[in-house]
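# got a structure for you, letters missing:
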């Protein structure tokens, strides 16, 4: 009989084994790491300097030090580093990105669907807070080329000054995702549109109404479908 389980490689007790608790506890630690899998991040190629017991990471490409050769694996800290090798179908929540990933047998993906050759369809939501000044502010948030935009939500984080209201949209369609929006702190809007394809990287824009911005801060949240070959 194998000394480990076939899927999670948990150590098995042997007949008449001494110190069975050591093997049993080892299996529990690995099972604890794999169940309800959530990692801190997936961008580290080297271990953090001061890890805490229970910390988990997806090891990034080019791993070095104690993580050398473990790219794509789950690194678990428990008085030392242990590793779990994912299998196709594993899911992990990345706390640092508030995003769920799926392991396809080769790599971790954030796709809703994908093909064996790597083509993907992915639902993405990204956000940015914009400081307001002047007639309009172009956000660094872009509706990507060949993406389908679904919605842009906005929230007035800090009360807007200098304008009586504002619009959220893009160049040429400044109120596409909302017009006459409130300048009061806490005001919000969800600008849902019919799914629309974009064929160039298109920045979001916050435009002043009734005067130019002299202050204020707005949070934008962009939701879109992205595709890869």
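Alright, I've got the coordinates. Since we're looking at a predicted model, the values are computed, not measured.
# all contacts plus neighbour counts: C-alpha atoms, from now on.
Noted.
# how about stretch 78-87: buried residues?
By neighbour count with 16 or more other C-alpha atoms under 10 Å, stretch 78-87 contains the buried residues 78, 81, 82, 83, 84, 86, 87.
# comparison target below:
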């Protein structure tokens, strides 16, 4: 008889085993971690300095120290580190990024559809905060090459000064995702467009209306469909 369950590798109590509660409690801890799995983040290669009981992390590639040899596994802290080895079809929510990943049997992916050979489609959202100065500001947020852009939303975080309003767009189309946007803190816009493919990395920019920016801060959220073959 196997010493562990075939799917979650939960330890089984052996016949006439002493201290059965130890094995039973260990199985419960692993089951607790594997049920509705959610992790704090997925970018760490070494454990955090002061973990709390129940903390879970998705171990990044190239892990070292206590996490060495556990790349791609879910690390659970309980007075020490335990690990869950994922299988194809497992899903995990990454709280730091507010995304759900699925395990393909090879690695974790944000795909929403895929093929056996690795083709995939993914719906992605990313955000950035931009300090405003001058006639326009390159945001640092880029529509990727070979992606379909769906929307660029914006919110004024700190009241815009200098300019009477602002636009969100790209080079040559400064108002593609919104024109005459509010300078007051709290103003927002959802810049939905008809799905458009982009064939080069295309930075987003924020442009001043009326006069140059002398201050202010906005947040941009870019939503795209991405693909792989």
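That came through, no problem. Since this is a predicted model, take the numbers as computed values, not measurements.
# that older thread, can I get the buried residues of stretch 78-87 of the first structure in a markdown table including distance to residue 163 of the first structure and secondary structure?
Formatted as a markdown table, the buried residues of stretch 78-87 of the first structure follow (distance: C-alpha to C-alpha, whole Å; DSSP: H, G, I helix; E, B strand; the rest coil):
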| residue | distance to residue 163 of the first structure | secondary structure |
| --- | --- | --- |
| 78 | 55 | coil |
| 81 | 55 | strand |
| 82 | 56 | strand |
| 83 | 55 | strand |
| 84 | 55 | strand |
| 86 | 53 | coil |
| 87 | 54 | coil |
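# turn the residues you listed into a markdown table, including distance to residue 131 of the first structure.
Formatted as a markdown table, these follow (distance: C-alpha to C-alpha, whole Å):
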| residue | distance to residue 131 of the first structure |
| --- | --- |
| 78 | 43 |
| 81 | 42 |
| 82 | 44 |
| 83 | 43 |
| 84 | 43 |
| 86 | 42 |
| 87 | 44 |
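# how about the helices in the first structure?
Secondary structure of the first structure (DSSP state H): helices located at 20-34.
# what's the neighbour count on residue 53 of the second structure?
By the criterion of other C-alpha atoms under 10 Å, residue 53 of the second structure has 12 neighbours.
# then residue 55 of the second structure?
So residue 55 of the second structure, with other C-alpha under 10 Å, has 16 neighbours.
# so what's the residue positioned nearest the centre of the second structure up against?
Nearest to the geometric centre of the second structure sits residue 97, at 3.3 Å (C-alpha atoms, centre = their mean). By C-alpha atoms under 8 Å, 6 or more residues apart in numbering, residue 97 of the second structure lies in contact with residue 41.
# give me that answer again for 6 Å
Going by C-alpha atoms under 6 Å, 6 or more residues apart in numbering, residue 97 of the second structure touches no other residue.
# run a quick neighbour tally on residue 164 of the first structure.
17.
# which position in the second structure aligns with it?
When the second structure is aligned by TM-score structural alignment, residue 164 of the first structure is paired with residue 164.
# report the contact partners of that match.
Residue 164 of the second structure neighbours (C-alpha under 6 Å, 6+ apart): 209, 210.
# let's see it at 10 Å
Residue 164 of the second structure sits next to 180, 181, 182, 183, 184, 208, 209, 210, 211, 212, 213 when contact means C-alpha atoms under 10 Å, 6 or more residues apart in numbering.
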